[in-house]
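**Q** this is a predicted model, with the sequence first.
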Amino acid sequence: MHTSRVFKSSPQCKPSPDGRFVATLGSSAISIRSTASLRLVNVVRLPPELSGPVSGFLWAPSSSRVLVSTADQIQIFSAVDSSFHATIRNPASAGGKAPVIYFGARDTEVLACSAFGLKLAIIDLSTSKVVEIGNPKFHHPSSASRGLSIRPDTGHLALLTRVGGKDVISIHDPATRQVERSWCPETIDGQGLSWTRDGQWLLLWESPAQGRRLFLYTPDGQHFRTIGASGLSQGQSSNADAILEPGIKVCQLSSNAELCAIGDHSRRVAVLSTQTWRETVSLLHPSTIVPMDTLQVWQEQLGAAGERRSTHAFLRATQMVAPPGPWPDAKSAVSVSPGCSLAAFDASSTLLATRLDDSPGTIWIWDVAAAELRAVLIFHSNAGFSWHPSSRELLLVTCQDDARHGASFVWDPVSNGPTSVSPEDYLPAVKAVGKTRVSWINRESEFPELLLADAERCMLLSLSDAGDGPNPWQDDGGGEWDGASAAREDGETTGRPAVLDVEDISALDDTFSFRNA
């Protein structure tokens, strides 16, 4: 593999959505670096009033702006120049807790959900106006995204709130964010909603404790169909038994908007066609796996204890193997419920990766069209995964156990097992500093690329070999270590910031007031 030189990093280091830049948040400045040349394109000095722990560091959807948030304010900066700077004070915060922050449908729209779920503030930076919506159902950082969804292309916002013990869905105008339609769905405890990728359907699913029910709505909020337990079981059990079984744990849509994968508390995942909303494929995770020519089973082999640097090798199984259960050193000591709560389609929507909660170290790769298991990857710790955003059939697996220091691997169907891409294998240090991270770089390039980082250093990795051509970063002109960002953190930014100030957040119905500085 080809690697770039090492450059300065921090615990907050993220690639832009279009893959052209990497933003690194330092103590007093944000450094923006080009992924093509590795040169700094901008250094944004943080204002002195931005104090306290950083709760959010985000790229705008267009990759033109970056956002930094603390408990009492949000700062938004232009990424490559100093043409824009906005400040939002007291953004729906309460009790000193940092709100959950998202960019909206546009770079000029910010969504701030208060820490205790009192309200969701939709802030329009272009008009200095705010729309407040009370009682968003989900407000914790791990779940807030399940309660809102922005429709592709049009930008309509669908929001799930709860008032008086009842769920309420509202659809908001893409420009004004005023309510266009709202209704109470027939849910007892809705657990998530999402637009399909083509924006033709709005999905809402019920809590697992309330049975298997998936509600379908048209873009204007008209109820189209409710898919119940019988429609999601495909003869696996009687209708009476299916009604009593726990319901949906995960609802995942494909990037081509043609498929929807539903996982529940069983070992089965149902794949529905969004054209007919009927089950087309049923994927059953076997309790024992029999390797075949068409089914790869790769088991991780750890190096001997006491080695200075851990080594990773994978052995292809030739005999029947059973996926292991949760590892003894797992953080959670509580019993794990069975079923699938993690699933994702690849960029081509032909492969589906799943993980069962009762065997969190095993990743299952399914060929959806053939309804066959193509590969099983077995690791020695709990593992998460993410497909490459645009390259098909390319999977990144990251071990989630702290003792593994974020060990990461790349797999594709033609590889000879997963390949290690861990930061400790490439960064020039005996031991990685802080938490290590590996993420995809989603830019147009001949070969896929990754960002490898720990708390102090970063580098880029190209999934290409010497025989594939020259190193894409061989002409960047820098040394192995670049301290330029630290030297330029004292640089000043120019431009007049737009300051948005919330006068009082003590009452739920208080409104924001704004002033231009």
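**A** That came through fine. Fair warning: this is a prediction, and the values are worked out from it, not measured in the lab.
**Q** contacts and neighbour counts: CA atoms only from here.
**A** Noted.
**Q** got the buried residues for stretch 251-271?
**A** For stretch 251-271, the neighbour count (16 or more other C-alpha atoms under 10 Å) marks 251-255, 257-271 as buried.
**Q** what's the end-to-end length of it?
**A** Counting by C-alpha to C-alpha, to the nearest Å, the length from the leading to the trailing residue of stretch 251-271 is 10 Å.
**Q** tell me, how many neighbours does Met38 end up with?
**A** To be clear, residue 38 is Leu; Met isn't right here. Residues contacting Leu38 under the criterion other C-alpha atoms under 10 Å number 23.
**Q** find the helix or strand that the residue nearest to the spatial centre of the chain is a member of.
**A** Nearest to the geometric centre of the chain sits Ser386, at 8.4 Å (C-alpha atoms, centre = their mean). Element membership for Ser386 (DSSP states H and E) is strand 383-387.
**Q** can you give me how far that strand is from the chain middle?
**A** When C-alpha coordinates are averaged (C-alpha atoms, centre = their mean, to the nearest Å), strand 383-387 and its chain have centres 10 Å apart.
**Q** which strands and helices lie in contact with it?
**A** Contacts defined by 3 or more C-alpha pairs under 8 Å, 6 or more residues apart in numbering; DSSP states H and E place strand 383-387 against strand 340-345, strand 395-399.
**Q** check it against this one:
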Amino acid sequence: MASQSNTGPSLISISHGGEYTVQIKKKEIWIHSAVPIEGTRFLQSSKLKEPLSTQLKFLKISGSGATSDGENKPNTTQHEEPLDLASHYRIICGSESRISVWQVDSLEWHADIENIEPSLTSVDFGASDDEAILFHAWSSKATIFNLDSAKSLVIKSPKFCNPSSQGYGYRPRTRQLAILLKPETSDLLTIHEACSYETISKVILPTIDAQGLKWSPDGRWIAIWDAANNGTKILIYTADGQLFRTYSGRPDTETTHDLGIRCIEWAPLKRRQQSSELLAVGKFDGTVDLLNTRTFSCSTTLLHTFQIDTQSPAVWRERMSFEGKLEYAEASSSSAFTTASADSAGFPRGVSMLRFSYNSDFLATVDQTQPNIVWIWSLSASINLKSALVHEHNVRNIAWHPREQELLITTANSTFAAVHVWSQDRNPNIAGVPISRSEAGRYDVTWVTATARGEPDVFWFNTADDAVLGHLSVGDDGHGYFNMLHSVSGDGYPQT
């Protein structure tokens, strides 16, 4: 996101694993590292050339763990030790007509893509950081550039050109491209070889209006879901484009009242596990179907309702303490139904967020009927609702720790910048964050995977213009505290 000012646009981007943060401000590019390099987290800065510096619209970082399939995935391979500054990390930034690529280690220019057709809507790295994939307005085409050979190729009529869409994805490990196309009236799935992008298969989809695709983490399956007005419909394809299964909902469900699918999420691979075990299907009726990946049939349906009995889950409600600090207080299960967010009107109904913990033992969900509640489900022995966290504002973002059963939550609170944390081992807590307040309540969190053993688990907390790095602790008063290690301030100058 860009924020216009009299000195040009300001953008911040954080690498997928949190290793680096890049900021563009005052016509300069600034690089920050989560792990100190030679005693400092601020690495270097460099001037951007005109007219790019005043027309900048896109900013991304490549590198280990980065994804290039149109979304930020929380569940990937974790690093056990700190990473050294690696030359393969690159930055891609650009305007609607020009793209520049930089090396992170030296902040040296690597490549330019010029004379681009105007009205770019999305820019990202491709199968590797040697490629850039560009989507053009009106879904006219996707262009893939090889930054080393300076060659390019075009895929015509991609179905989606919105950067937040899920209309394409690269296969884990081997990096074949799967993409949805809409050349005429039918949806198409095409699968392309890595590097050469030769077509492996081209499939006419039996869909009314395909909404997106996702590769399974093991690379065996491609899941494609249809528009909600066609009811529950997920197509499972093999990696070479063969239809394997179609899931149309539980057999005991009335199809006349089937409101369809809003989102899906694959469970991550566990250690020493070769295949994905679960596919979660979030639906517009507020339920979640859990499909086992052997038969792609529904094993369990999760309902966003409380069973008020002696086995009721722990429910925690956000409140303001006497000291003026946000905190969680344990509440009765029924209280959650009386605290629906006041700004929920107009939001599309249905399950909007599905996030598995790193080992699939827990699943966190958000249902837009009550968008201020995070539901945490235990999936280990018997499937049950473990806890629910009730907030005063809509939930904006949730992110599981890469190695622990710990969850970070941000809400659309425009008054206080705060991070909420749930842990399996202790009561949940809330900590204020020393960062400029976002009028729109837009806050994001990114765990840093490259932390040394024995060191605190750190994460980035950022707005569109600022970012801070730190970790959480609980004081003697029982309140949560954010311990800041580094700040990327809005004025462009680092603070530690």
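**A** Alright, I've got the coordinates. Note that the coordinates shown come from a computational prediction; the quantities given were computed from them, not determined experimentally.
**Q** re the thing from before, now the equivalent of the residue nearest to the centre of the first structure over in the second structure: how far from Trp375 of the second structure?
**A** Structural alignment (TM-score structural alignment) places Ser386 of the first structure against Ile398 in the second structure. Here the criterion is C-alpha to C-alpha. By it, Ile398 of the second structure lies 11 Å from Trp375 of the second structure.
**Q** for the equivalent of Ser106 of the second structure over in the first structure, what are its contacts?
**A** When the first structure is aligned by TM-score structural alignment, Ser106 of the second structure is paired with Asp81. Contacts of Asp81 of the first structure were listed using C-alpha atoms under 8 Å, 6 or more residues apart in numbering, and they are Asn42.
**Q** Asp81 of the first structure in helix, strand or coil?
**A** For Asp81 of the first structure, the reduced secondary structure class is coil; criterion used: DSSP: H, G, I helix; E, B strand; the rest coil.
**Q** measure it to Ser128 of the first structure for me?
**A** Counting by C-alpha to C-alpha, the gap between Asp81 of the first structure and Ser128 of the first structure amounts to 22 Å.
**Q** quick one, helices of the second structure?
**A** Taking DSSP state H as the test, the helices found in the second structure are 52-55.
**Q** residue most distant from the centroid, it?
**A** Most distant from the centre of the second structure: Thr310, at 36.3 Å, with distances by C-alpha atoms, centre = their mean.
**Q** gap between it and Ser387 of the second structure?
**A** Counting by C-alpha to C-alpha, the gap from Thr310 of the second structure to Ser387 of the second structure is 14 Å.
**Q** likewise Lys283 of the second structure?
**A** Using C-alpha to C-alpha, Lys283 of the second structure is found at 21 Å from Ser387 of the second structure.
**Q** how about Ala34 of the second structure?
**A** 32 Å.
**Q** which of the two has more neighbours?
**A** Counting neighbours by other C-alpha under 10 Å for Ala34 of the second structure and for Ser387 shows that Ala34 has the greater number, 26 against 20.
**Q** now do the contacts for that one.
**A** Applying C-alpha under 8 Å, 6+ apart to Ala34 of the second structure gives the contacts Gly18, Glu19, Tyr20, Thr21, Arg41, Val448, Leu469.
**Q** quickly note the distance from it to Asp130 of the second structure.
**A** 24 Å.
**Q** tally of neighbours for the residue mapped onto Thr410 of the second structure from the first structure?
**A** When the structures are aligned by TM-score structural alignment, the residue of the first structure matched to Thr410 of the second structure is Thr398. Summarising burial for Thr398 of the first structure: neighbours were counted as other C-alpha under 10 Å, giving 26.
**Q** what do you get for Thr187 of the first structure?
**A** When counting by other C-alpha under 10 Å, one arrives at 18 neighbours for Thr187 of the first structure.
**Q** ok, Ala158 of the first structure next?
**A** Counted with other C-alpha under 10 Å, the neighbours of Ala158 of the first structure add up to 25.
**Q** just give the closest residue to it, not the sequence neighbours.
**A** Here the nearest residue to Ala158 of the first structure in space, its sequence neighbours aside, is Ile171; by C-alpha to C-alpha, 6 or more residues apart in numbering that works out to 4.6 Å.
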